[in-house]
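*Asks:* What follows is a predicted protein model with its sequence.
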Amino acid sequence: MTAQTTAPVAYSAEVQTWQDQVQTAVHEIRLLARRHGPGGRIPTLLELRGELPGLSLHVIRAALQTLSREGVLARYGRVTRVLGPDEIHPDDQALVATVRSDIEVGRYRPGYALPTGLLSYVFGHDRAETHRALRHLVQEGRLRRLCAESGPHGPGYYISPSPDLESRQK
């Protein structure tokens, strides 16, 4: 009996659709990011093309953008760096700081729905980038993300009750 060998993953454009190629590149770059760990540098676009033969620069660029939107990577010019799980994406720091400050000074009161569409517009983010930023405030306990129709104004982000207010009510 002979040992069977497995063929490497085919990145052939004839076999995979463009979306499949992007998903393949996302998977491969995600593995690379795990190997490098938080703060690690990801190879340049051209270096990645050499490591992912058969995938075009457009596919690799789309995969990097996907991972950046997810908050896995941050691009600084030509350098791409792996972000830590609690690290705020550089593009989100102003939005997070502004919302945090507005909650602290009482501009957004507990129970209010956060105007995510307006925040996206003001900070030049798309929906995915706004969600990426707001997840840090959810982790801090300043926001609650309500899905389906559970919020008074439908799904969205709501200001959490402040710990000071809760302790005064008890």
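*Replies:* Cool, got the structure.

*Asks:* When you work out contacts or count neighbours from here on, use the C-alpha atoms and nothing else.
*Replies:* Fine.

*Asks:* before we move on, which element is Tyr157 in?
*Replies:* strand 156-159 (DSSP states H and E).

*Asks:* which strands and helices sit next to that strand?
*Replies:* Contact analysis of strand 156-159 by 3 or more Cα pairs under 8 Å, 6 or more residues apart in numbering; DSSP states H and E lists strand 143-146 as its packing neighbours.

*Asks:* roughly how far is the strand it packs on from the heart of the chain?
*Replies:* Here strand 143-146 is found 17 Å from its chain centre; the criterion is Cα atoms, centre = their mean, to the nearest Å.

*Asks:* Take this one as well and set it beside the first:
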Amino acid sequence: MTADDSAATRPESMRILDRACVIVHQHVTTAYPPGASLPSTKQLALALGLPEKHVHQGLLRLDSLGEVALHTGSLPIRLRPREPHPRDRALHGAVRDRIRAGHYRPGQALPTGLLGEEFGLLPHHVQRALRFLTAEGTLRYDEHGAFGPGHYVPVALAGAVS
């Protein structure tokens, strides 16, 4: 089975939504520089000629990827490259502090479900936050880790978290 075969078996409504999300992504990443506020969902829908619900879904996907920040108390914002999502900052600080304090030890898998509950983040938002920490080297993702696939404290990092 190829990717085209699996796409062909998806309902037409899902394929339309996927295309709309691609359009929203392309528009946002080319028309708005990092750090810029985006127009409202309604204004984007009018500009793109798409249903408002499809534009909203596209923005939700961009939020999950860490490309934009929604629900910040104002209009959506296009995030800068390597800029953490505003809702992830508390989790970032806590993980760094816990590594520094020895609460999370080198080689230990992070309890992602518990972290999500503690910080009020959905599982895909926890993954977004941990991708950021992995990119900066605070964590490592190991598909074949000792406790299964997951995010682990790197052995070399032990006392080096700043």
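*Replies:* Yep, it's here. Note that the structure is a prediction, hence the values are computed from the model and not measured.

*Asks:* buried residues in the strand holding Tyr157 of structure 1?
*Replies:* Neighbour-count burial for strand 156-159 of structure 1 flags Gly156, Tyr157, Tyr158, Ile159 (criterion: 16 or more other Cα atoms under 10 Å).

*Asks:* where along structure 1 do the strands fall?
*Replies:* Ranges of strands within structure 1 are 41-42, 73-76, 79-82, 143-146, 156-159, based on DSSP state E.

*Asks:* Among those, which comes closest to Pro90 of structure 1?
*Replies:* The minimum distance between Pro90 of structure 1 and the strands of structure 1 falls on strand 73-76, with 7.1 Å, by Cα to Cα.

*Asks:* helices and strands around that closest one, which ones?
*Replies:* helix 57-69, strand 79-82.

*Asks:* In terms of distance to Gly141 of structure 1, which of the buried residues of strand 156-159 of structure 1 ranks first?
*Replies:* Ile159 (9.0 Å).

*Asks:* Return the residues in contact with the aligned residue in structure 2 for that closest one.
*Replies:* Taking TM-score structural alignment, the alignment pairs Ile159 of structure 1 with Val153 from structure 2. Applying Cα atoms under 8 Å, 6 or more residues apart in numbering, one finds that Val153 of structure 2 lies in contact with Ile99, Tyr104, Arg105, Pro106, Gly107, Gln108, Ala109, Leu110, Thr138, Leu139, Arg140.

*Asks:* can you check Arg69 of structure 1 too?
*Replies:* Shown in contact with Arg69 of structure 1 (Cα under 8 Å, 6+ apart): Ala128, Glu129, Arg132.

*Asks:* Who are the contact partners of the second one?
*Replies:* Pointing back at Glu129 of structure 1 there. If a contact means Cα under 8 Å, 6+ apart, then Glu129 of structure 1 has Arg69, Glu70, Asp92 as its contacts.
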